[in-house]
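[1] model the structure of this input:
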Amino acid sequence: MTQQSLSARAWAELLLLGLIWGGSFLAIRVALDEVPVLTSVLHRVFWAMLALWLAVFAMRLPIPRAPNVWGAFLVMGLLNNVIPFGLMAWGQLYIETGLTSILNAATAVFGVIVAAMVFADERLTLQKAVGVAMGFLGVATAIGLNALTQFDPRSLAQLAVLGGTVSYACAAAWARSKLSGLSPQVAAAGMLTGSTLVLVPLTLLIDGPPDLGLSASSWLAIAYYALIATAGAYLLYYRVLAMAGSGNLMLVTLVIPPVAILLGAWVRGETLRPEAFAGFALLALGLLVLNGTLWPRSRARARD
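    A predicted model of the protein is given here:
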């Protein structure tokens, strides 16, 4: 089986998705200058939830009523929003936006491992093992081995971001297992509803009532990462998935870090160590192996 070729439209929308998500890291960091971590995450899921339910009603999609489905939404909201959004936002207080985006790319690597552990048809082939190994080497290079032995805020922040990627990987497995029969728009809206229900009491307890008297720059940042980089990106994500397939969609991961790095340098004057760029290069090679670009699937099957 050869890798699915992409149309010009699929390439354009895949690149657009990468640009949108790449910009989200800067927007989140701008909001964090004025908004506490949990409050920033609550803004993200609440406004995105409203936007997606409007889309669901406009498309006249059926809304599930079974309690077990809404329970699955609640778990999905924890795994795909509350935990990773919270960990990554906290991490961005101590590390650069560009480095956060590089470590975020490890989501695909952990996704392969979790899928192999959970699903019988996702066994860890030689191709996947090579891609995963290269990905881990890239992550280790990007964060530096000292991050595993030192427990200062910067090291903990990098580990927190990686923890978020593990949660994303678990969320993907949960979605396949529990939400596969739903339309993607309804699943995304339900997930954001679940995460909002969790975050409202948690945020009130820890951060207190949200301060709505924010600066224009903070509101613009929140509007971007909630409405465009979350609600809009979810809708675009499923369009690209239908056109390009899951293997090609992994390529969006390679677009996000360069965008985030350039924006972080331009707007906030951030600089990254050479090790971060070397780590991203290794991680990118690992993702291309997993994607099949550098390891044709026919070759992988012949050798496994």
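
[2] CA atoms for contacts and neighbours, from now on please.
    Will do.

[3] now stretch 58-73, how far from the chain's geometric center?
    23 Å (Cα atoms, centre = their mean, to the nearest Å).

[4] repeat for stretch 209-223
    On the basis of Cα atoms, centre = their mean, stretch 209-223 is displaced by 23 Å from the centre of the chain it belongs to.

[5] residues of that stretch that come out buried?
    Residues 210, 218-219, 221-223 are the ones in stretch 209-223 that count as buried (16 or more other Cα atoms under 10 Å).

[6] quick one: contacts of it?
    Outside stretch 209-223, the residues that touch it by Cα atoms under 8 Å, 6 or more residues apart in numbering are 27-28, 30-31, 34, 39-40, 43-44, 203-204.

[7] end-to-end on that stretch?
    This stretch, stretch 209-223, spans 19 Å end to end (Cα to Cα, to the nearest Å).

[8] mind checking how far Gly181 is from Arg65?
    Using Cα to Cα, we find Gly181 at a distance of 14 Å from Arg65.

[9] ditto for Leu87
    Applying Cα to Cα, the value for Leu87 to Arg65 is 31 Å.

[10] what about the two, which has more around it?
    Set side by side, Leu87 and Arg65 show unequal neighbour counts under other Cα atoms under 10 Å, the larger going to Leu87 at 24 against 8.

[11] wait, that one touches Thr165, no?
    No - counting by Cα atoms under 8 Å, Thr165 is not a contact partner of Leu87; they are 9.4 Å apart.

[12] which residues does the closest residue to Met243 other than its chain neighbours contact?
    Spatially, and ignoring its direct neighbours in sequence, Met243 is nearest to Ala10 (6.1 Å; Cα to Cα, 6 or more residues apart in numbering). Contacts were defined as Cα under 8 Å, 6+ apart; by that measure Ala10 touches 240, 243-244.

[13] want to put them side by side, so please do this one too:
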Amino acid sequence: MTPQNPNLARELSLLLALATLWGSSYTFIKIGVETIPPVTLIAARTLIAGAILLAVLRHRQVRLPSDRQTWRRFFLQACLNSVIPFTLIAWAEQSVDAGLAVILNSATPIFTFLLTVLITRHEQATTRKLFGVIAGLAGICLVIGVEAIGGLGESLMAQLAIIAATICYAGAAIFGKNFRGLDPAVPAAGSLISGAVILLPVSLVVDRPWELSPSAASILALLALSAFSTALAFAIYFRLVQTLGSVGTTSQAYLRVPIGVAIGIVFLGERLSSTAWIGLACVIAGVAAMTMPRRSEYRAAQSAGNR
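    Modelled structure (predicted):
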């Protein structure tokens, strides 16, 4: 199924915003796990972000669904999109650099593309989307540089954890289409609340958070991670899944790479390779190839939007 999108420019702007919000999350996580254990960091992240979205929904007088079936979907979405991947990435970043986490996690569109082709077949696997996958991956390698690839042998378990998180994100992008028709903030809030319900008891038992002494930097990173890289990002994410489709939405991972690396330059002292600009061009080409509908589809979407 190919998504219709009568306002492509607006949706691509939101795609860029989502990439920025999630690109910054790796630095926030890196700072957060310095003094806050991974499970507690993610439990607090989901709780704070869920509470923010609940407040927004209440202000807008939008109610969460009350039926069990929808909440079962919220809990499954939480496992795929927050509980498992958030925790795995936070645990991995105790020993893996943020830049390396970005490149490993940016493979989400690859797995989404493969899942849609081999299993769900709900989106058309066109040659152009395949080109987008290849171009984006090539751009990622150029932006991060050969040096980062050379570090894949170190901390193998942590890197495999990030790959597992990447596969979870791919599944979440596809499963997120089950919430079609709901306000984008509703599944975002529902899944985050569900994630907090799952993680808080684990945090209390495993980490005994009342005994922790987190630094001010870690606390600020947690707050920014929760409010911007989670609450706001999730609301945008669920909207884009409906308008750009699962593969199109996960293609923000290509933009997330140069953004995440740029943030690393400023705050973590990382350096870009000399091929970064070429890589960035490949990244943009990959995103465009995966998100732009054919002219006939765009005209059909415009006609539908004018009715």
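
[14] show me what contacts Glu122 of the first structure?
    With contacts defined as Cα under 8 Å, 6+ apart, Glu122 of the first structure is in contact with 112, 115-116.

[15] over to Thr116 of the second structure?
    Thr116 of the second structure sits next to 122-123, 125, 174 when contact means Cα under 8 Å, 6+ apart.

[16] what's the distance between Thr97 of the first structure and Gly269 of the first structure?
    Thr97 of the first structure sits at a distance of 11 Å from Gly269 of the first structure (criterion: Cα to Cα).

[17] look at those two and report which has more neighbours.
    Neighbours were tallied for Thr97 of the first structure and for Gly269 using other Cα under 10 Å; the higher tally belongs to Thr97 (32 against 10).

[18] corresponding residue for that one in the second structure?
    Taking TM-score structural alignment, the alignment pairs Thr97 of the first structure with Ala98 from the second structure.

[19] and the residue lying closest to Leu6 of the first structure once chain neighbours are set aside, how many neighbours?
    Nearest in space to Leu6 of the first structure, with sequence neighbours left out and distances taken as Cα to Cα, 6+ apart, is Ala244 at 6.0 Å. Neighbouring residues of Ala244 of the first structure were enumerated by other Cα under 10 Å; the total is 22.

[20] next up, the contacts around Ala244 of the first structure.
    Listed by Cα under 8 Å, 6+ apart, the contact partners of Ala244 of the first structure are 4-6, 10.

[21] which residues does Gly23 of the second structure contact?
    Gly23 of the second structure makes contacts with 102, 256-257, 259-260, 263, as judged by Cα under 8 Å, 6+ apart.

[22] now it: how far from Ile144 of the second structure?
    Distance from Gly23 of the second structure to Ile144 of the second structure, counting by Cα to Cα: 14 Å.

[23] among the contacts of Thr116 of the second structure, which recur in the first structure?
    Counting by both residues aligned by TM-score structural alignment, their matches' Cα atoms under 8 Å, these that remain in contact in the first structure are 123, 174.

[24] of the contacts of Thr116 of the second structure - the most surrounded one?
    Each of these was scored by neighbours using other Cα under 10 Å; the highest score is Ile174's, at 22 neighbours.

[25] SS state for that residue?
    In the three-state summary, Ile174 of the second structure is assigned as helix, counting by DSSP: H, G, I helix; E, B strand; the rest coil.

[26] ok, now which ones touch it?
    112, 116, 246.

[27] now the contacts of Ala244 of the first structure in CSV, with distance to Arg60 of the first structure and secondary structure?
    Shown next, in CSV, are these (distance: Cα to Cα, whole Å; DSSP: H, G, I helix; E, B strand; the rest coil):
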residue, distance to Arg60 of the first structure, secondary structure
Gln4, 32, coil
Ser5, 32, coil
Leu6, 30, coil
Ala10, 26, helix
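
[28] thought Leu64 of the second structure was touching Ile193?
    No - taking contacts as Cα under 8 Å, Leu64 of the second structure lies outside contact range of Ile193: 11.0 Å.

[29] more neighbours: the two, which one.
    Set side by side, Leu64 of the second structure and Ile193 give different neighbour counts by other Cα under 10 Å, the larger being at Ile193 (24 against 18).

[30] so which strand or helix has the closest residue to that one other than its chain neighbours?
    Across the structure, with Cα to Cα, 6+ apart as the measure, the residue nearest Ile193 of the second structure apart from its sequence neighbours is Gly50 (5.2 Å). Counting by DSSP states H and E, the secondary-structure element that holds Gly50 of the second structure is helix 38-59.

[31] what's the mean gap between that helix and the aligned bit of the first structure?
    When the first structure is overlaid, helix 38-59 of the second structure sits 0.9 Å from its aligned residues on average, using mean Cα distance after the TM-score superposition for the first structure.

[32] residues of that helix that come out buried?
    With burial defined by 16+ other Cα under 10 Å, the residues of helix 38-59 of the second structure counted as buried are 38-54, 57.

[33] what is it packed up against?
    If contacts are counted by 3 or more Cα pairs under 8 Å, 6 or more residues apart in numbering; DSSP states H and E, helix 38-59 of the second structure sits against helix 84-92, helix 185-206, helix 216-226.

[34] mean deviation of the longest one from the first structure?
    I take that to be helix 185-206 of the second structure. Using mean Cα distance after the TM-score superposition for the first structure, helix 185-206 of the second structure ends up 1.4 Å from its aligned counterpart in the first structure, as a mean over the superposed pairs.

[35] and the first one, by the same measure?
    After superposition onto the first structure, helix 84-92 of the second structure sits on average 1.4 Å from its aligned residues (mean Cα distance after the TM-score superposition for the first structure).

[36] what's the angle between that helix and helix 38-59?
    140 degrees (axes from the mean of the first three to the mean of the last three Cα atoms, to 10 degrees).

[37] next: the second one.
    What separates the directions of helix 185-206 of the second structure and helix 38-59 is an angle of 150 degrees, with the same axes, to 10 degrees.

[38] corresponding residues in the first structure for helix 185-206 of the second structure?
    Helix 185-206 of the second structure corresponds to residues 185-206 in the first structure, going by TM-score structural alignment.
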